[in-house]
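Chemist: Based on what follows, work out the 3D shape:
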Amino acid sequence: MWKDLQGRFSKTVFSRISDIQEEICTLKQGDLNVSDYYTKIRTLRDEFNYLRPILECECVIKCECKTLKIIADYYENDKIIKFLKGLNPIYAQTRSTIMILDPLPPLEKVYAIVSQYERQNILPQDVDESSIAAFSSAKGTKQHQINKKNQNPKAKLIRNHCGKKGHIEAECYRIIGFSPDFKFTKHASANLSSATKLKVT
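Modeler: Next up is the predicted model:
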């Protein structure tokens, strides 16, 4: 029974290891920022290390050769190279600068370098939030006024008989006549005679 369970568990572990390896190999930054990309690849690496930990010497008398240390360094370099190769093309110069270093800096240091480049050259600079709010408010008010004007079906009307906007012929005082209590402006008084002639016609 235990052997059967162990066999099933081993198959599950190997299947997951295979999936993680494939995800790591195909992972690209794409639309992710550097922080999210780094977090994603680091999460996959941590799970992989849990399922397949790096070997350590278990001899009672520790060997003096550096074979395991070299293997661990190779493994660490693989993580750094994968992180750099998965970055977007805009980081090509930064990637090349890091890749010529010998030895390669730790992954955390590499991430810090790339992240700093992103902040200085790619991410938008900080702006005054109050200015953004004021601009957005003014823009919204103007758009509201435009929309309100467009919703008025009479706003676009231009009558051939008087050339005025915002009313129909049945409501035009030049056609139906002015009410006795209508107050004329100076400009309207000057045109009253022409309006009367238009009505008679």
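Chemist: C-alpha from now on. contacts and neighbour counts both.
Modeler: OK.
Chemist: Now Ile17: closest residue in space, sequence neighbours ignored.
Modeler: Among residues not flanking Ile17 along the chain, Phe48 sits closest, at 6.5 Å (CA to CA, 6 or more residues apart in numbering).
Chemist: List the buried residues for the strand or helix carrying that neighbour?
Modeler: If you go by DSSP states H and E, Phe48 is part of helix 34-51. Neighbour-count burial for helix 34-51 flags Val34, Tyr37, Tyr38, Ile41, Arg42, Leu44, Arg45, Phe48 (criterion: 16 or more other CA atoms under 10 Å).
Chemist: can you give me the offset of that helix from its chain's centre?
Modeler: The chain centre lies 22 Å from the centre of helix 34-51; the measure is CA atoms, centre = their mean, to the nearest Å.
Chemist: Now do the most centrally placed residue in the chain against Tyr37, distance only.
Modeler: Centrality entry for the chain: nearest residue to the mean C-alpha point is Asp31, 8.2 Å, by CA atoms, centre = their mean. Counting by CA to CA, to the nearest Å, the gap from Asp31 to Tyr37 is 9 Å.
Chemist: How about Asp73?
Modeler: Where Tyr37 is concerned, Asp73 sits at a distance of 23 Å (CA to CA).
Chemist: same deal with Thr141?
Modeler: Taken as CA to CA, the span from Thr141 to Tyr37 is 40 Å.
Chemist: likewise Val114?
Modeler: Separation of Val114 from Tyr37 (CA to CA): 11 Å.
Chemist: Same question for Ser137.
Modeler: 35 Å.
Chemist: Phe48 now?
Modeler: From Phe48 across to Tyr37, the span is 17 Å (CA to CA).
Chemist: want to put them side by side, so please do this one too:
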Amino acid sequence: MASPSSYSTVAAGSTSIPAITALDVNHPYFLHASDNPGMVLTTVILTEQNYSQWRRSMEIALSSKLNLGFVDETYVRPAVNSMLLIYWIRCNNMVTSWILNSVSLDIRQSVVYMKTTHAIWEDLKVRYDHTNVPKLFNLRKELSHLTQGMMSIAAYFTKFRTIHDELECLSAKPRCTCTTCTCTINSKLEAYDQTVQLTQFLMGLNEHFTGVRGQILIMNPLPSLSQCYSILLQEENQREYTGNVSLNKDNIAMSIRQNTSGKSYQTKTSQKSVDTSVVVCEYCHMTGHIKEKYFCLHGYPPWHRLHGKPKPRPKSHKSTVAAHVSDNMAPSVSSEAASSNSGSLNLTDGQCK
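Modeler: This next block holds a predicted model:
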């Protein structure tokens, strides 16, 4: 912190204006060039339901800027004749602007006219920092019923860690504060809490993590919750990769089967779609097929229901035509022969009989 000797007074008429020759960057009243009243220090906006989370976020942000002392009144207001007064007022107003930017509109209107940052901070604490017992009850109940379900490992871990950390914030466990303590009770309590936290996290995992869960439980020493999450995440990624590979193999096999069946169907369709009324076989001179697909020469094709059976006997086109012609011509020839015979002998009907 800068000492009073680093400040000097400059006379301006009847008014004395304090002037600073140099202000160290670690001075609590130092403001960076990027600091402005419109800054938003946290994305958590204070409502009536999230005071604990908002307070924790604001404490982290203000402490990083060395301004937490304005809300807890560690940086008291300097005396009226102090050269640091105007810089304290400047920083106090800056922190007040940051707090107003992080609360809802209704809450902002109720605290905007307060004079100091500490007054706003304490007013919000009295109004919204209610008893923790109901909140603790709901959080512990939610944590005891929390399971992975359809969530990924990352989503399940985030939800579990959020509930657990909020419980720790609302109900901090007592620790030994003795400076000369030799019982190492703090380290034992820390190890016990980590074991309870790890086992409770593993209890909510799905059944297909049973194998890796058993391997984690027999490790000595037990891994931390973060290390356990890393192991489970690798297992989940490996399962997804294996599933994708098998799925791709199934898709390829199905595609091959579909293409093969499609080609067979197209072959059958193309073979059956030929106009058989104009096709004449060069071998037997019959219609309905061609020589290259004549069953009597090449046998039945694979798609035919008689495939594998002996070749059929060929049918002669000439013999078929001759038989057809002889059948048609036989009655006429017989009648003509009878009439010629009857005409040459001049026999009567009675004689013929």
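Chemist: what's the TM-score for these two chains?
Modeler: The TM-score (TM-score structural alignment, normalised by the length of the first structure) is 0.55; 129 aligned residues with a CA RMSD of 3.1 Å.
Chemist: how about the helix or strand harbouring Ser130 of the first structure: buried residues?
Modeler: With secondary structure defined by DSSP H and E, Ser130 of the first structure is part of helix 129-151. For helix 129-151 of the first structure, the neighbour count (16+ other CA under 10 Å) marks no residue as buried.
Chemist: The next helix-or-strand element following that helix corresponds to what range in the second structure?
Modeler: Next along the chain after helix 129-151 of the first structure, taking DSSP H and E as the criterion, comes helix 173-176. Aligning helix 173-176 of the first structure against the second structure (TM-score structural alignment) gives no matching residues.
Chemist: any idea which helix or strand comes after helix 173-176 of the first structure?
Modeler: Using DSSP H and E, the helix or strand that follows helix 173-176 of the first structure towards the C-terminus is helix 186-190.
Chemist: what helices or strands is the next helix or strand after that next one leaning on?
Modeler: Counting by DSSP H and E, the next helix or strand C-terminal to helix 186-190 of the first structure is helix 192-200. Under the contact definition 3 or more CA pairs under 8 Å, 6 or more residues apart in numbering; DSSP states H and E, helix 192-200 of the first structure sits against helix 173-176.
Chemist: Show me how far the helix it packs on is from its chain's centre.
Modeler: Mean-position distance between helix 173-176 of the first structure and its chain equals 58 Å (CA atoms, centre = their mean).
Chemist: Could you export the buried residues of helix 34-51 of the first structure to JSON lines, including columns for distance to Gln145 of the first structure?
Modeler: Below are those laid out as JSON lines (distance: CA to CA, whole Å):
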{"residue": "Val34", "distance to Gln145 of the first structure": "42"}
{"residue": "Tyr37", "distance to Gln145 of the first structure": "44"}
{"residue": "Tyr38", "distance to Gln145 of the first structure": "47"}
{"residue": "Ile41", "distance to Gln145 of the first structure": "50"}
{"residue": "Arg42", "distance to Gln145 of the first structure": "51"}
{"residue": "Leu44", "distance to Gln145 of the first structure": "53"}
{"residue": "Arg45", "distance to Gln145 of the first structure": "55"}
{"residue": "Phe48", "distance to Gln145 of the first structure": "59"}
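Chemist: just the residues you listed now: which is nearest Thr94 of the first structure?
Modeler: Checking these against Thr94 of the first structure with CA to CA, the nearest one is Val34 at 12.9 Å.
Chemist: From what I see, the closest one and Ser115 are in contact.
Modeler: Yes - with contacts counted by CA atoms under 8 Å, Val34 of the first structure reaches Ser115, the gap being 6.1 Å.
Chemist: how much space between the closest residue to Lys199 of the first structure other than its chain neighbours and Lys197 of the first structure?
Modeler: Of all residues not flanking Lys199 of the first structure in the chain, Ile175 sits nearest, at 5.2 Å (CA to CA, 6+ apart). Ile175 of the first structure is 10 Å from Lys197 of the first structure, where distance means CA to CA.
Chemist: Have a look at those two and say which one is more surrounded.
Modeler: Counted by other CA atoms under 10 Å, Ile175 of the first structure and Lys197 do not tie: Ile175 has more neighbours, with 18 against 11.
Chemist: my guess is the more buried one meets Leu198, correct?
Modeler: Yes - counting by CA under 8 Å, Ile175 of the first structure touches Leu198, with 7.2 Å between them.
Chemist: rewinding a little: just give me the match in the second structure for the residue nearest to the centre of the first structure.
Modeler: In the second structure, Asp31 of the first structure lines up with Met150, judged by TM-score structural alignment.
Chemist: Contacts only, for Glu190 of the second structure.
Modeler: Neighbour list for Glu190 of the second structure: empty [criterion: CA atoms under 8 Å, 6 or more residues apart in numbering].
Chemist: Please pull up the equivalent of it in the first structure.
Modeler: Pairing criterion TM-score structural alignment: the partner of Glu190 of the second structure within the first structure is identified as Ala72.
Chemist: quick one: the host helix or strand of that match to chain centroid distance?
Modeler: Per DSSP H and E, Ala72 of the first structure falls inside helix 67-85. The chain centre lies 32 Å from the centre of helix 67-85 of the first structure; the measure is CA atoms, centre = their mean.
Chemist: go on, stretch 136-146 of the first structure?
Modeler: 24 Å.
Chemist: corresponding residues in the second structure for it?
Modeler: Stretch 136-146 of the first structure corresponds to no residue of the second structure when matched by TM-score structural alignment.
Chemist: returning to what we had before: so is the residue nearest to the centre of the first structure in a helix, a strand, or just coil?
Modeler: Here Asp31 of the first structure is coil, with the state taken from DSSP: H, G, I helix; E, B strand; the rest coil.
Chemist: any idea how far Cys25 of the first structure is from it?
Modeler: Separation of Asp31 of the first structure from Cys25 of the first structure (CA to CA) stands at 17 Å.
Chemist: count of neighbours near the corresponding residue of the second structure for Lys85 of the first structure?
Modeler: Under the alignment (TM-score structural alignment), Lys85 of the first structure pairs with Met203 of the second structure. The number of residues packed near Met203 of the second structure is 15, by other CA under 10 Å.
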